[in-house]
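Novice: What shape does this take:
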Amino acid sequence: MNLNKINYFYFLGIGGIGMSSIAKYFHLIGKKVFGHDQNKTLLTKKLEKEGISINYNDSISFLPKCVLSKECLIVYTPAISNNNKQWIFLKKYGKNIKKRSQVLALITENELCIAIGGTHGKTTTCTLLGHILYSAGMKITAFLGGISENYKSNLLFNKKSKIFLVEADEFDHSFLYLSPNIACITSLDQDHIDIYPTKENLKKSYIDFSNRIKKPYRKIFLCKEESLRAKNSIYYSIIEKKVNYYSDHLCIKENKWYFDFHTPKETWTSLPLPIPGIHNLKNVTAALAISDYLKINKKEIKKALFLFKGIKRRFSIHYQKKKIYIDDYAHHPTEINALIHTVRKCFPKKKILGIFQPHLFSRTKFFEKFFVKSLEKLDILILLDIYPARENPINNVNSNNLLKKIKINYENKEISTLSKVLEKLKKKHFDIIITMGAGNIDTLILPITKWLNKQYRDEKK
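Specialist: This is a model prediction of the structure:
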């Protein structure tokens, strides 16, 4: 398909983090963009403010007239409900229909493309790499899986881009549409059980992805700690020193994290780790390795690292006075373990209250015993109902059954709805609050922050 011949775009599920960046991209290059989503969110409000028309009712009467034209491309997310009336109608009568991942592949197929994949860490790696290249003056467009705190956006845009940076999403085998010149695989941990029932299924898909790397460059950056090996690979590590790039000497000074980074030619000492945690050292090492490989000036890389402000919902500190409040996207046991470990390192001997919203019935069922072990690392737990996203309920898979297996003192664990969380928080004794999850738990950020600000202010009076 020739995107130059498409003048109209209609996005089904435009509020998704991946969908919204592509919608914004087409809007910025002068295309007419429309969209539909179930809920009005901060992301959709921002798109509307920028001039994109969005409807929030799935009735076909809300569809724009152009949607059945050959000049219109209908872009959908796999997360769209099969019961959505607009989706049912457009599947039957739409002329051009593509998945989000297919459209991303069309945008980048004839361009120099860098793709960052991996079960964990791809958004952090991609956002930092995008920031380094963008601030170094490279003509780059980057589609990010999170909101960059530096740019307040999930899209870095240059109309004359010579490099396109994207996240290679393994869900629904989406990344197998991409054919990047440079790729990176940050981690190979089992997830998306509905797509990959075994780790071998997942590994095979990543091998298939690594075989799609093309010239020029044709290089893939692999974390040595993972089990994947591939041709044309460049390895990085935070443990193994006999690799192309590695980081070591991680230390904490006055609650700030520092490390040394080794290239094939030299060592860069006492670099700041902008997002704390050993897991984030891996992500930062990957971004620095790719930047150095692309021959970005060392001073520019260091400057960008010092100025990096992070990503929304990745160890985001919203309050830090008498109490501490951290929000994070962690929704997999490995991510929860890493988050709690990092909080303990940053704030030792503090009592941690965690609010967790499980995401997907299939993930909760498959990783149940791992979720139990992860959540037991908290001092106090408030467990929310499972966020279903695209799934239907599974028998006996629910938060009540999960809570029963978690060996936290009975008085220190309970179930709550989103609307009741604040009420329950007011009765708890804690030093730190962590909200964790990939669903709509982010709607708690503002009310919790407001409550802490008010409580602290009132206590001072």
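
Novice: contacts and neighbour counts: CA atoms only from here.
Specialist: Fine.

Novice: could you pull out the helices for this structure?
Specialist: All helices of the chain, identified by DSSP state H, fall at 17-28, 42-49, 85-93, 100-108, 122-135, 199-210, 278-293, 298-307, 333-346, 361-366, 368-375, 399-405, 421-425, 445-460.

Novice: Residues touching the second one, excluding its own?
Specialist: Read that as helix 42-49. Contact with helix 42-49 is made by Ile14, Gly15, Ser20, Lys24, Ile54, as judged by C-alpha atoms under 8 Å, 6 or more residues apart in numbering.

Novice: and of those, the nearest to Ala330?
Specialist: Each of the contacts of helix 42-49 was checked against Ala330 using C-alpha to C-alpha; the closest is Gly15, at 20.0 Å.

Novice: correct me, but the closest one touches Ile52?
Specialist: No - at 11.6 Å, Gly15 does not count as touching Ile52 under the criterion of C-alpha atoms under 8 Å.

Novice: higher neighbour count, those two?
Specialist: Neighbour tally, Gly15 and Ile52, criterion other C-alpha atoms under 10 Å: the higher count belongs to Gly15, 25 against 17.

Novice: ok, that one - contacts?
Specialist: By C-alpha under 8 Å, 6+ apart, the residues touching Gly15 are Asp37, Asn39, Lys40, Thr41, Leu43, Thr44.

Novice: switch to 6 Å and redo it
Specialist: With contact taken as C-alpha atoms under 6 Å, 6 or more residues apart in numbering, Gly15 is in contact with Thr44.

Novice: how near is it to Pro78?
Specialist: With distances taken as C-alpha to C-alpha, to the nearest Å, Gly15 is found 13 Å from Pro78.

Novice: Kindly check the end-to-end length of stretch 227-246 for me.
Specialist: 17 Å.

Novice: quick one: contacts of it?
Specialist: For stretch 227-246, the external contacting residues (C-alpha under 6 Å, 6+ apart) are Lys219, Ile220, Phe221, Leu222, Cys223, Lys224, Ser247, Asp248, His262, Thr263, Pro264.

Novice: Let's compare: structure for the following, please.
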Amino acid sequence: MTTYHFVGIKGTGMSPLAQILHDMKYDIQGSDIEQYIFTQQALEERNIPVLPFGANNVKSDQVVIAGNAFPNDHEEVAKATELGVPVYRYHHFLGEFIKKFISVAVTGSHGKTSTTGLLAHVLGAAKPTSYLIGDGSGKGKEDSEYFVFEACEYRRHFLSYEPSYAIMTNIDFDHPDYFKDVNDVFDAFQSMALQVQKGIIACGDDPYLQQMQAKVPVMFYGLNDNNDFQARNIQVNEKGTTFDVFVRNSFHETFSIPGFGTHHVLNALSVIALCHYEQVDVNILKEQLATFKGVKRRFTEKKIGQQILIDDYAHHPTEIKATIESAQQKYPDKEVVAIFQPHTYTRTQTFLAEFADSLNQADAVYLCDIFGSARENSGNLKIENLQERIPNSNIIGEDTIDLLSKHTNSVLLFMGAGDIQKYQRAYESQLAS
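Specialist: Reported below is the predicted structural model:
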């Protein structure tokens, strides 16, 4: 039996793909750095071997799947080429693999991970569904009808896919180390739209998605009146959010979700639209929407005394605003404190003013040093350049983390895509001692 060897198996797409193939009874192994990464837990639970990098990991009877971060001269990729074994890049392999199923690509500048997780949770209760989520979660079912997966626009990788359906959540300027501007991002999504086979579900409140050309039907969802699927009468209580859905202006059903904030309503609407199109029983849909626990690193909560500590992946001004809004809606009587670690110098420089605007929505702001990427040059940018745009903000490190203890009745939002979690861990161990 062929063994699939993953080069960089701990990657946020690679780990779930390995999990899926393993669940479908393929023989899987992989290699990666030895440092602990949260995506390895699911691999360990399945007893998938994870080896340190080394040319000898690659054998002549394998198929190699290489993560996008590993160049052709990486020792394992080079060895595979020398042995003449097939080598697939992650997104090329996935592009071929999804052709076996009714596939749903979830894409957009923000909300991909949460929406993929929600759709997998809902569809999986109705039909055999495999899924790949960018928080490192994957599940394979041998008799799958559906394959739900997160499709990333970075470096136009999602152009390797020709899915049955695409959900498009929004278009915003991000990844400034690759895209020139928002029109360049739109161009990538427009190319992707032309590859979809059956239908597109797009947020009609987004001005860019409104202009999308496609060869398949496009259904729009959102809060505005011109959408095919519209949410009205949105009510928030301590348990979450309830709203009515109208399909082309006629009442469809009332739904409740445990999330807070407009972005959660929109994510749910996209799932409702897809399930309506695929004729999923509305009772299953209602039940599953109400019981969705969320995905990893998206508003992950922990209560310690009077403080709520939240770990969130928000790393773009739009996402920070949404996370702060969720905290304010869920905990109206608590002070909302933002602890933010910018991710990459290019993104920080590009969105300096926007980061300041979003963070200013919080009651107090603490900034951690910029988490740089190996791909970039820092220039002269320092965290102080952001701090001076945010009145009364402080710079914080692991050694000064106890400053947070003065915010007694508060929600502490630890936000970022780098290693922001180390600051939360430092604060928790400070509290414990």
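
Novice: out of the contacts of helix 42-49 of structure 1, what pair is the most spread apart?
Specialist: Lys24 and Ile54 (12.4 Å).

Novice: one step back: just give me the closest of the contacts of helix 42-49 of structure 1 to Met436 of structure 1.
Specialist: Minimum distance to Met436 of structure 1 across those is 20.3 Å, recorded for Gly15 (C-alpha to C-alpha).

Novice: Give me the aligned partner of that closest one over in structure 2.
Specialist: By TM-score structural alignment, Gly15 of structure 1 lines up with Lys10 in structure 2.

Novice: before we move on, what about Val284 of structure 1?
Specialist: Matched by TM-score structural alignment, Val284 of structure 1 corresponds to Ala268 in structure 2.

Novice: before we move on, what about Thr186 of structure 1?
Specialist: When structure 2 is aligned by TM-score structural alignment, the residue opposite Thr186 of structure 1 is Thr169.

Novice: distance of the match of Val284 of structure 1 from Glu384 of structure 2?
Specialist: Taken as C-alpha to C-alpha, the span from Ala268 of structure 2 to Glu384 of structure 2 is 38 Å.

Novice: Comparing these two, which shows the higher neighbour count?
Specialist: Ala268 (21 against 14).

Novice: any idea how far the most centrally placed residue in structure 2 is from Ala18 of structure 2?
Specialist: Per C-alpha atoms, centre = their mean, the C-alpha nearest to the average position across structure 2 is that of Thr113, at 3.0 Å. The span separating Thr113 of structure 2 from Ala18 of structure 2 equals 18 Å under the rule C-alpha to C-alpha.

Novice: Report the spatially closest residue to Thr242 of structure 2, excluding sequence-adjacent ones.
Specialist: Counting by C-alpha to C-alpha, 6 or more residues apart in numbering, Thr242 of structure 2 lies nearest to Ser256, which is 4.2 Å off, once chain neighbours are set aside.

Novice: which residue lines up with the one you found in structure 1?
Specialist: The alignment partner of Ser256 of structure 2 in structure 1, by TM-score structural alignment, is Pro272.

Novice: does that match really touch Asp260, like I thought?
Specialist: No - in terms of C-alpha atoms under 6 Å, Pro272 of structure 1 does not count as a neighbour of Asp260; the distance is 8.9 Å.

Novice: so how far does stretch 299-310 of structure 2 reach from one end to the other?
Specialist: 6 Å.

Novice: Tell me the buried residues in that stretch?
Specialist: Going by neighbour count (16 or more other C-alpha atoms under 10 Å), the buried part of stretch 299-310 of structure 2 is Phe299, Thr300, Gln307, Ile308, Leu309, Ile310.

Novice: Columns distance to Val411 of structure 2 on top of those residues, output as TSV?
Specialist: As requested, these are exported to TSV (distance: C-alpha to C-alpha, whole Å):
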residue	distance to Val411 of structure 2
Phe299	11
Thr300	12
Gln307	6
Ile308	5
Leu309	6
Ile310	7
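
Novice: from these, which single one is nearest Thr107 of structure 2?
Specialist: Sorting those by how near they are to Thr107 of structure 2, with C-alpha to C-alpha, puts Phe299 at the top with 19.8 Å.

Novice: Map the closest one across to structure 1 for me.
Specialist: Aligned partner of Phe299 of structure 2 by TM-score structural alignment: Phe315.

Novice: now Gly240 of structure 2
Specialist: Per TM-score structural alignment, Gly240 of structure 2 is aligned with Lys256.

Novice: Next up, the contacts around its match.
Specialist: Shown in contact with Lys256 of structure 1 (C-alpha under 6 Å, 6+ apart): no residues.

Novice: likewise Ser270 of structure 1?
Specialist: Tyr258, Phe259, Asp260.

Novice: Does the first one touch Pro274 like I think?
Specialist: No - at 8.8 Å, Tyr258 of structure 1 and Pro274 do not qualify as touching, with contact defined as C-alpha under 6 Å.

Novice: quick revisit: touching, the match of Thr186 of structure 1 and Cys203? I think so.
Specialist: Yes - the pair Thr169 of structure 2 and Cys203 passes the contact test of C-alpha under 6 Å, sitting 5.5 Å apart.

Novice: Can you pick out the residue with more neighbours from the two?
Specialist: Set side by side, Thr169 of structure 2 and Cys203 show unequal neighbour counts under other C-alpha under 10 Å, the larger going to Cys203 at 29 against 26.
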